[in-house]
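[1] would you be able to build a 3D model of this:
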Amino acid sequence: MKIALLKSRNVRREITIFDYKPEYHDFLYCPVPECGCKLVYVNSSSTHPYFRSHRNEKHSSNCPYLFENYNQQALTNICCVEGCTQIADYQVYLYDYYAPPLNKEFMEQDFTCPYLCEAHMYENEENAIGEKKPRGRVKYLYSNKKQAQGFTKYIPINKKSIFIDSAINQPNDQVNLEIINVNSQLIQYLARFPELLREIDPRKFEEIVAEIFHKKGFSVSLTPRTRDGGKDIYALQNGIFGRQLFVIECKRYSSTNKVGVELVRGIYGVKMAERATAAMLVTTSYFSKDAIDFASPLEYELSLKDFGDLKSWLKEYK
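    A predicted model of the protein is given here:
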């Protein structure tokens, strides 16, 4: 958390981590009205400053910070880019696939660059040169410094767990989002706290989008986890006017990382190549102006769905 409520006999105001003073130590609380959870200020050499829940307290069941329970192991890993002090968001792996007759996957953590923060992960991808295919070689800015065959993949470091409370008939056990099956209970919870979509594994996000489309009457199938073909979901609808096929790509991005026009062109290219009815790109972020401008004249062939659309889908899910 970056904001806290400073509350004492004479003072009641919100402060940020940059406003903190030692004399505020005993007067920090969750900024969400009616929560009342006491906070502490944390500033260590391995992390940027932040506020966290006091070890003897927890947030109320309706507080969006209920899930703010950090995995301490994750906090010990710093981005491997020289000079970067950010906590790592991703483990970096080298991936390759051995074609028939072996039919075997290879995936091993990249010892030349084992951890990256989100910003440097995107920079690493954007500067990659080469075709991501089995037995291929890709030159990256940070990873795969040994120039081994294969290409880089990123596994999110699970930093947060959540408490699903009794309001949706779940015991007060600590539950990891990554291992919860995608079902109506999980989607109801995400409808209450949609920001959590940005914290989950990208594959789990794809499964949630697929379930939403399934609930809307589509027959859905996810492409294999290791596939990098520009689409994540096939959604088929059998209607009175025939069969319609949608190819869907999902991008689980932070709120500040807008989806650019290249990705939009990419999914549209997949739609054309596979002769699908329409293409859709769904993101937990938003779209750049260039991306929107590209899609505007293609409204019957290409749809862009951002975080606002996702929130509506979650609320409508029944």
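[2] could you use CA atoms for every contact and neighbour count after this?
    Will do.
[3] can you give me the distance of Met121 to Leu263?
    Met121 sits 16 Å away from Leu263, taking Cα to Cα, to the nearest Å as the criterion.
[4] please, where are all the helices along this protein?
    72-75, 118-126, 184-192, 202-215, 261-274, 289-295, 307-316 (DSSP state H).
[5] alongside the first, I'd like the structure of this one:
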Amino acid sequence: MAIKSISEKEFSSYPMQKNPMANVLGEEVAWFEEKENNLIATIIKDKIDNDWAYVILVKYPNNEYRAEEVEASLETQEIAEKNAKRKINELIKAGEFREELYNDETITEDLQKNSLIITDINVEIKKYFKKYPEKLYELSSRKFEELVASILEDMGLNVELTKATRDGGTDIIAVMKNALTSMLIFVECKKYSPDFKVDVGIIREVTGVHALKQPEKSIIVTTSTFTKDAMKEAELARGKLELNDYENLREWLSNY
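    As a prediction, the model looks like this:
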């Protein structure tokens, strides 16, 4: 379990999708890998604010690497590298938790104490997060999307997860039906740490997809919160965009 410094060329050899605006807004200055657990990271100098950030990417089943953790507005490169390495180690430790939690044969620690065998893993997962909502931060982005989709399904919606390779703007396609009509809903999920708020850029990305594909409503769900600018931007959508943060998630989970 060794985190190794690598060259830009070595980092770029990994298959990944990059935001075309990334090099305009920031400059990558350092790169790391943890081969055993398929984790890579880059340290970025923000060209606008002159502060630092890191991005950690994980390998998905299609062999492509996707951003899993991001932290910005750090004062120095040293702090960014230190935080990135710490987060990589946290992700490695959390990996065992995720594997056990989503294994149909698994009994969670609380259930084990009561000698109760899981018969419906989805229900038990949601009960677990109701009791320990802070554990949401240990989920991968994809597992978070699956959890949100399952909650929406319990609310009576027909849901479909989009492919992990999609360009952004829609993680879940949901349809709400009744006897008279049906409503198409796009859902974007952002599994962020508490101190990394969803910013106005995400709002504009989602509203751009909304304008292009024209569902009845778009929803953003995050484990964090939204910046003031993001909330102001969302208000311009005039009821077409709904924001749901960590507290909303806790409210949803309270039903289990």
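[6] TM-score for this pair?
    With the length set by TM-score structural alignment, normalised by the length of structure 2, the two chains reach a TM-score of 0.63; 193 aligned residues with a Cα RMSD of 4.0 Å.
[7] still on that earlier bit, the more surrounded of Met121 and Leu263 of structure 1?
    Met121 (23 against 15; other Cα atoms under 10 Å).
[8] gap between that one and Thr76 of structure 1?
    Met121 of structure 1 is 18 Å from Thr76 of structure 1, by Cα to Cα.
[9] how far out from the middle of the chain is stretch 228-237 of structure 1?
    When distances are taken as Cα atoms, centre = their mean, to the nearest Å, stretch 228-237 of structure 1 is centred 18 Å away from the chain's centroid.
[10] for stretch 153-162 of structure 2, same thing?
    The chain centre lies 18 Å from the centre of stretch 153-162 of structure 2; the measure is Cα atoms, centre = their mean.
[11] contacts for it, please.
    Defining contact as Cα atoms under 8 Å, 6 or more residues apart in numbering, one finds that stretch 153-162 of structure 2 is touched by 145-146, 149, 152, 170-177.
[12] what do you get for stretch 240-260 of structure 1?
    Under Cα under 8 Å, 6+ apart, the answer for stretch 240-260 of structure 1 is 197-198, 202, 205-206, 209, 230-238, 267, 270-271, 276-288, 290-291.
[13] so which of these are in strands?
    If you go by DSSP state E, the contacts of stretch 240-260 of structure 1 have 233-238, 278-283 in strands.
[14] now the two most distant members of the residues you listed.
    Maximum pairwise distance in those, criterion Cα to Cα, is 25.7 Å, between Asn238 and Thr283.
[15] more neighbours: which of those two?
    The residue with more neighbours, out of Asn238 of structure 1 and Thr283, is Thr283; 27 against 12, by other Cα under 10 Å.
[16] trace the more buried one over to structure 2, please.
    Aligned by TM-score structural alignment, Thr283 of structure 1 pairs with Thr222 of structure 2.
[17] equivalent analysis for Val270 of structure 1, please.
    Under TM-score structural alignment, Val270 of structure 1 pairs with Val209 in structure 2.
[18] which outside residues touch stretch 213-232 of structure 2?
    The contact list for stretch 213-232 of structure 2 (Cα under 8 Å, 6+ apart) reads 136-137, 183-203, 206-207, 210, 239-246, 249.
[19] what about burial for those residues, which qualify?
    By neighbour count, with 16 or more other Cα atoms under 10 Å, the contacts of stretch 213-232 of structure 2 hold 136-137, 184-193, 196-200, 202-203, 206-207, 210, 240-246, 249 as buried.
[20] for the equivalent of Thr181 of structure 2 over in structure 1, grab the count of nearby residues.
    Using TM-score structural alignment as the criterion, Thr181 of structure 2 maps onto Gly242 of structure 1. Neighbour count of Gly242 of structure 1, defined by other Cα under 10 Å: 7.
[21] could you find the closest non-adjacent residue to the aligned partner of Phe213 of structure 1 in structure 2?
    In structure 2, Phe213 of structure 1 lines up with Leu152, judged by TM-score structural alignment. The spatially closest residue to Leu152 of structure 2, leaving aside those adjacent along the chain, is Val159, at 7.3 Å (Cα to Cα, 6 or more residues apart in numbering).
[22] circling back to that earlier point, show me which of the contacts of stretch 240-260 of structure 1 are buried.
    Taking 16+ other Cα under 10 Å as the criterion, what is buried in the contacts of stretch 240-260 of structure 1 is 197-198, 202, 205-206, 209, 230-237, 267, 270-271, 276-287, 291.
[23] ok, Leu75 of structure 1 to Gly229 of structure 1 distance?
    33 Å.
[24] distance of the match of Thr283 of structure 1 from Val148 of structure 2?
    10 Å.
[25] and what of Asp120 of structure 2?
    From Asp120 of structure 2 across to Val148 of structure 2, the span is 17 Å (Cα to Cα).
[26] kindly report the same for Ala53 of structure 2.
    Ala53 of structure 2 is 28 Å from Val148 of structure 2, where distance means Cα to Cα.
[27] same question, Glu81 of structure 2
    Distance of Glu81 of structure 2 to Val148 of structure 2, given as Cα to Cα: 32 Å.
[28] can you check Gly168 of structure 2 too?
    Distance, Gly168 of structure 2 to Val148 of structure 2, by Cα to Cα: 16 Å.
[29] same question, Lys82 of structure 2
    Distance from Lys82 of structure 2 to Val148 of structure 2, by Cα to Cα: 32 Å.
[30] can you check Ile117 of structure 2 too?
    Distance, Ile117 of structure 2 to Val148 of structure 2, by Cα to Cα: 24 Å.
[31] likewise Val175 of structure 2?
    Counting by Cα to Cα, the gap from Val175 of structure 2 to Val148 of structure 2 is 14 Å.
[32] do Leu57 of structure 2 as well
    21 Å.
[33] kindly report the same for Arg98 of structure 2.
    16 Å.
[34] quick one: contacts of stretch 16-36 of structure 2?
    Applying Cα under 8 Å, 6+ apart, the contact partners of stretch 16-36 of structure 2 are 1-8, 11, 39-48, 64-66.
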